[in-house]
Structures are given as structure tokens and as C-alpha cells.
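**Student:** below: sequence and its predicted model.
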Amino acid sequence: MVQATVALPSRDDLYRPVSSLMAREDWEQLFADDIEAILALKHKHDAVILAHNYQTPEIFHGVADIRGDSLALAREAQNIKQQVVLMAGVHFMAETVKMLNPEKTVLIPDEMAGCSLAEGITAENVRTLRARHPGVPVVTYVNSSAAVKAETDVCCTSGNARRVVESLGVPEVIMIPDEYLARNIENETGIKMHTWSARCEVHERFTPPEIRQYRRMHKDSLHVIAHPECAPEVVAEADHAGSTASMISYIENNHPDKVLLITECSMSDNLSTMFPDTQFVRPCNLCPHMKRITLKNIRRSLETMSTEVTIAAEHQEPARRSVERMLAL
């Protein structure tokens, strides 16, 4: 039996979403063949591609089926019908998808696409914190390994961290591994945080003097939006702080003329196509782990069905419960 070929969109249609970001000649030379091959491979393998907001535009707009922040991707992962899921993101995100879809094949194009936060804490560290603060619940940021999630009461993302913490109804919380996110939530809620000394290697580089310099350059027209993985003193300089989904909502609701996003650089590239009337000032801090994901290794991953993400049996159920408790909120 001959398998039917999939009807691909025209190259004009494929190029249109990134036309304001790159020349047609460059797109044709660098990306077009891989995009068409990936679209055909998705059809062949009954595959879906999830892409984080920090992916480059040719991935985000070219081949992704589901786009969003960590919370949105986790929510959508519960409803996936396809048998193969490819995560265009970092390893902990692929693990989260696997927890919620243990029967599906979950792929990551580069298994070395990690995260400084996930690598900054171990399951043994969590047990040490519990012993140090007996009876205090543990809230773990999704930027963590399955082994750490398995030691956790409930997970959170930057988009729902405050809601998760407040839902516990307690005066103190162990919140790990992101020191800055914990401090920012402590400032918002007044709930005491016992935290850990891990930080995002992208967001920790931003400083208040840098933001003030941008304000002097752009005067009153500049809206500064910071990610809560930034230091509290950086968040204090911003007009708004929130997850990447919250950043999008802020722009949709406020229609700013000019925006400075204090987060990973590709976010500005992707949003500039969604909000053409807003000028994005780009302080270009790139995540080296996100940038390990490329069109070429997405294509190779679907061609070879590698690298498949697995979770140790002893971590699967307790880690999934911590994620599901978060999603239930």
C-alpha cells in the first residue's frame, strides 16, 4: 500500500510569518527545505511539535503546532492525540510531556538541551531541605528534573507560582530551585520562602543599571516587562513582571509603542511578528540550551525517531502527581 503524500503549504505561505525578520533569499537557502521535510515527517509519523516561546522564529513560526510558556505546554500536553511528541525546548519540558503521556513516544532533538535551574538542584538536596524544615510543603518550579519533582508536593511555573503558593494556606514554603522566583513571590505574598541558590543563567545577567540606561535612551515611551526569574531589584525596575504568556497578555491589553522584554532574546523576535505596531528593544541575552534546538536536528530527530525521552520508573508516578496537582489549580 502506497502512503498518501501530504499537501504542503506553498513556500509563500510558509515564509510569510517570518517575512519581517529575514530576507526571502536567506530563508530559502537556510530553512525552507528543512521546514518542508519536517512538515512531511510530522504527517508520516503522526507527530506533533511543541515549541517554547524562546525558540527561534523559523521553528516557532515554521514547524511548531503548539506554542507557549511552560504552563501552556504542560496544559496542552494533557490533550495530545498524536502518538509522537517532539519537544522544541529543553529537557525538563520533554520530561514533563512524558510524565503526562507515558504511553507516547516523546522526542527531544538534542538531549544536551538542559537548564541551569534544573541542573542546580538534586533529589538529595530536596530531602535535606525537608529535614531542615520539617512539615513545610515543597513547591518546585517546573524547571527541574523528574527526580526532583518526585520529591515535591506540588509544581509551579512562573505563570502560576503565586497561585500555587497561596493555595497551600501556610505561612512558609520551601520553594525551589529558583532563588529569584522564590524571592519575588515572597515579596508579592508575604509568605516566607526557604529557597535554594540556583538561578537562570539568562535572567540573572540583567541588572537595574542596564534597565535605567534603556529608559534614559527611550524616555517615557518604553514599557519594561521583566520575567520573574530576574533578581527582585530588576523586577522592581519594571512596569510589569510575569511569565512569557503574561508578557503577551500585557502587550495585547496595553498596546505599547515600545517594549523592552527582560527575558530571552528570541521572545522579542517571535512577538514582533504578532504585534507589528510595537517596537521591540532587544537586550539580546540568549539561552544556550534553547539554541541547541535547530530545524536540522528537529528533522533528524523525526527521521531517526531519536532521542527518545524516558523517566525512571520510581520517579514517573510521584513526579506526575506533583505536576497534576499544579494543573488541577
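**Tutor:** Nice, I can see it.
**Student:** from here on, contacts and neighbour counts on C-alpha atoms
**Tutor:** Fine.
**Student:** by residue count, what's the longest helix in the protein?
**Tutor:** helix 313-328 (DSSP state H).
**Student:** may I see the buried residues of it?
**Tutor:** H315, Q316, E317, P318, A319, R320, R321, S322, V323, E324, M326, L327 (16 or more other CA atoms under 10 Å).
**Student:** now do it: which elements does it pack against?
**Tutor:** helix 91-100, helix 146-149, strand 154-156 (3 or more CA pairs under 8 Å, 6 or more residues apart in numbering; DSSP states H and E).
**Student:** what's the closest of these to P134?
**Tutor:** P134 lies closest to strand 154-156 among those, at 16.3 Å (CA to CA).
**Student:** neighbouring contacts of that closest one?
**Tutor:** Strand 154-156 is contacted by residues V138, V139, T140, Y141, V142, K149, V164, R321, S322, V323, R325, M326 when judged by CA atoms under 8 Å, 6 or more residues apart in numbering.
**Student:** putting a second one here so we can go through both:
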Amino acid sequence: MNDIINEINRLKKEKNAVILAHNYQIPEIQDIADFVGDSLGLSQQAAKTDADVIVFCGVHFMAETASIISPDKKVLIPDPEAGCSLASTIDAEQLIAWKKEHPGAVVVSYVNTTAEVKAESDYCVTSSNAVKVVESIPKEKKILFLPDRFLGMYVSAVTGRNMEIWNGACHVHEKIGDINFDDARAKHPNAEFLIHPECGCSTSCMLKSQLYFDCKNIHIFSTEGMINYVKESDADEFVIATEVGILHRLKKIKPQSNYFPVSDESVCEYMKMITLEKLYESLLHEKYEVKVPEEIAQKARIPIDRMLSIV
């Protein structure tokens, strides 16, 4: 293990490379990365890096976003099969048809989409800034929000905006909606509950909290929002409703606290596809480059730049 870590670090220096890892990556990848974060944070790092090579340890749409933001960099993904169930719920043709049904509407696309979908959008958002982006759009404008219906319902509820919402979902977060929170509350009565807005339970908890329990200890956050909350919280017990990969980072930040996933089965198999061996091979041979065609990249850069300007 130490040998491959040493080789990755050597290659990184030799090639002037930076390793970006999402919060859902396996612990070994998070530990060797230069930056670990959510989609927004990693996009910001990709935009400002001085590295010649960006190795994106995440899923394919994230590497595409880095390629769009930094067209002069070589962007690598250690496993090109690392896709996203949410991103696959809509393609550019479907979006174009939807736009024709709602002429003049503003298209707000979650960053969990393909480059082609971004190119047909007006704004991109992440779970960190979706509310702020929607609030920045004139109230008289109709909004088409895609593809995650749970994040869309959450944003609509917080902002009070009447939005058309695409019927997509992350297969991991959607399953969390089936969790019995009464049971979780009984097991951890003193815990803070941190819930990702992509979860099937997020809107129900926020709008119909009395169906579950007193929501005073429930907080809806992006993954980076969870990180920041734990840093500042005095609590010593947290129940986490998102992909379990984030627990590794939380434990590193505040090891004296206890962390419990709402479900041990909240695992994204795509996020777990990248290993140290694949990272090493990708960096060694500079293989699996992700390069968005310039015509698409130019159009997609507009909504991404708007996203990055609203934080």
C-alpha cells in the first residue's frame, strides 16, 4: 500500500498534477487527494488550479465539468465507467423537448447532468447553492428545474417558487426516503440529524415534520454543509442521511464524535469504482482523459460560470 501511495505522490509532482476527490470516495482516495469536497467545492478548485493535470476521483459528469471549466488542463478520470444514475435520468433531447413545452422558461440544471444537458441550460446549481441561484432569478420567470425531484421540491419549498420539476432521482438518496425515522430517533434520541436535500425524506421532513417527530435537531445540508456544521457543533452524536463515504471525512475532522448512517446500504457503487490502483494507472499513463467538445463546452460554460458566481 505504501509503495503505490509513494508512486502516486511521485507522479503527481513529476506531472504537476492535482487530485480532486468527492466526499463519497473510498477512504484511501480521500486520504491521498489534494482536495476533498462536494461538487461545488471541487468545481471551484478545478477553476483555480495551476496544475497541468487534474485527476478527478468522482463520477463522469464531475470530470466533464472540470474539463469545461479548465479547457487548457488535461482532465483524467481513473475509471471511465464511473457514471451517475441521476445524470442518466435526462438527456439533451429530452430537455430540448421540455423547453419547447415551456417557451421562455429559465432552465436550472443540477450539476449532476451531462455536458450536453448543461449546454441547454441557463444555470447550473449544486445542493450547496441551489436556493441562492433560484432566488437570484426574477420572480416573474418560470423555472424548469432538473433532474432531481427531491432537491427541486426542497428548493421550491424554501424559496416559495412555483417550478416545473423533472422526475429524476439519485438511486442512493431515493432509497433513504424509505427509512423509518421514528426508529432512527428512538435509537439516537440525542443525535443531530443531517440530511442531504437529494434524499427522498428531505421534503417530507421539512414540510410534514409532525408525521415523523420534532424536527428541532434535523438539518438539511449539502455534503459540505454537513462538514461545516459538524465542525461548529457541540453535539457528539450525528445521524447522517447521505452516501456513507462522507463518514470517513467527518471522523477525521472530529474523531471524538460518533457518526451513524441512516442506512448502511446508502452506498453509491459508481463512487466506489475508483481505487488507488486505478488512480495510479491513470496518472502513470495519463489515460481516460475527459475532454468535452469545444462547441458543447462553450455553451455549457455559461451556466457553470453563473453557478460559480453565486456562492
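**Tutor:** That came through, no problem. Every value quoted in this text rests on a predicted model; they were computed, and no experiment measured them.
**Student:** any chance of the buried residues of helix 313-328 of structure 1 in TSV, with distance to M305 of structure 1 too?
**Tutor:** Output for these, formatted as TSV (distance: CA to CA, whole Å):
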residue	distance to M305 of structure 1
H315	24
Q316	22
E317	25
P318	27
A319	25
R320	24
R321	28
S322	29
V323	26
E324	27
M326	30
L327	29
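**Student:** all strands of structure 2, in order?
**Tutor:** Residue ranges of the strands in structure 2, as given by DSSP state E, are 17-22, 35-37, 53-57, 74-76, 106-110, 123-125, 143-146, 163-165, 192-195, 218-220, 237-241, 258-261.
**Student:** turn the ones you listed into JSON lines, columns for mean neighbour count and distance to K278 of structure 2.
**Tutor:** Output for the strands of structure 2, formatted as JSON lines (neighbours: other CA atoms under 10 Å; distance: least, CA to CA, whole Å):
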{"stretch": "strand 17-22", "mean neighbour count": "24", "distance to K278 of structure 2": "13"}
{"stretch": "strand 35-37", "mean neighbour count": "21", "distance to K278 of structure 2": "18"}
{"stretch": "strand 53-57", "mean neighbour count": "27", "distance to K278 of structure 2": "10"}
{"stretch": "strand 74-76", "mean neighbour count": "24", "distance to K278 of structure 2": "11"}
{"stretch": "strand 106-110", "mean neighbour count": "25", "distance to K278 of structure 2": "28"}
{"stretch": "strand 123-125", "mean neighbour count": "28", "distance to K278 of structure 2": "29"}
{"stretch": "strand 143-146", "mean neighbour count": "26", "distance to K278 of structure 2": "32"}
{"stretch": "strand 163-165", "mean neighbour count": "19", "distance to K278 of structure 2": "37"}
{"stretch": "strand 192-195", "mean neighbour count": "25", "distance to K278 of structure 2": "31"}
{"stretch": "strand 218-220", "mean neighbour count": "19", "distance to K278 of structure 2": "34"}
{"stretch": "strand 237-241", "mean neighbour count": "22", "distance to K278 of structure 2": "29"}
{"stretch": "strand 258-261", "mean neighbour count": "18", "distance to K278 of structure 2": "27"}
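**Student:** make TSV from the ones you listed and add distance to R10 of structure 2 to it.
**Tutor:** What follows is the strands of structure 2, written out as TSV (distance: least, CA to CA, whole Å):
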stretch	distance to R10 of structure 2
strand 17-22	10
strand 35-37	17
strand 53-57	14
strand 74-76	17
strand 106-110	36
strand 123-125	35
strand 143-146	41
strand 163-165	47
strand 192-195	38
strand 218-220	40
strand 237-241	36
strand 258-261	34
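**Student:** how about the ones you listed, which one is nearest I90 of structure 2?
**Tutor:** Closest among the strands of structure 2, once you apply CA to CA, is strand 143-146, at 8.2 Å.
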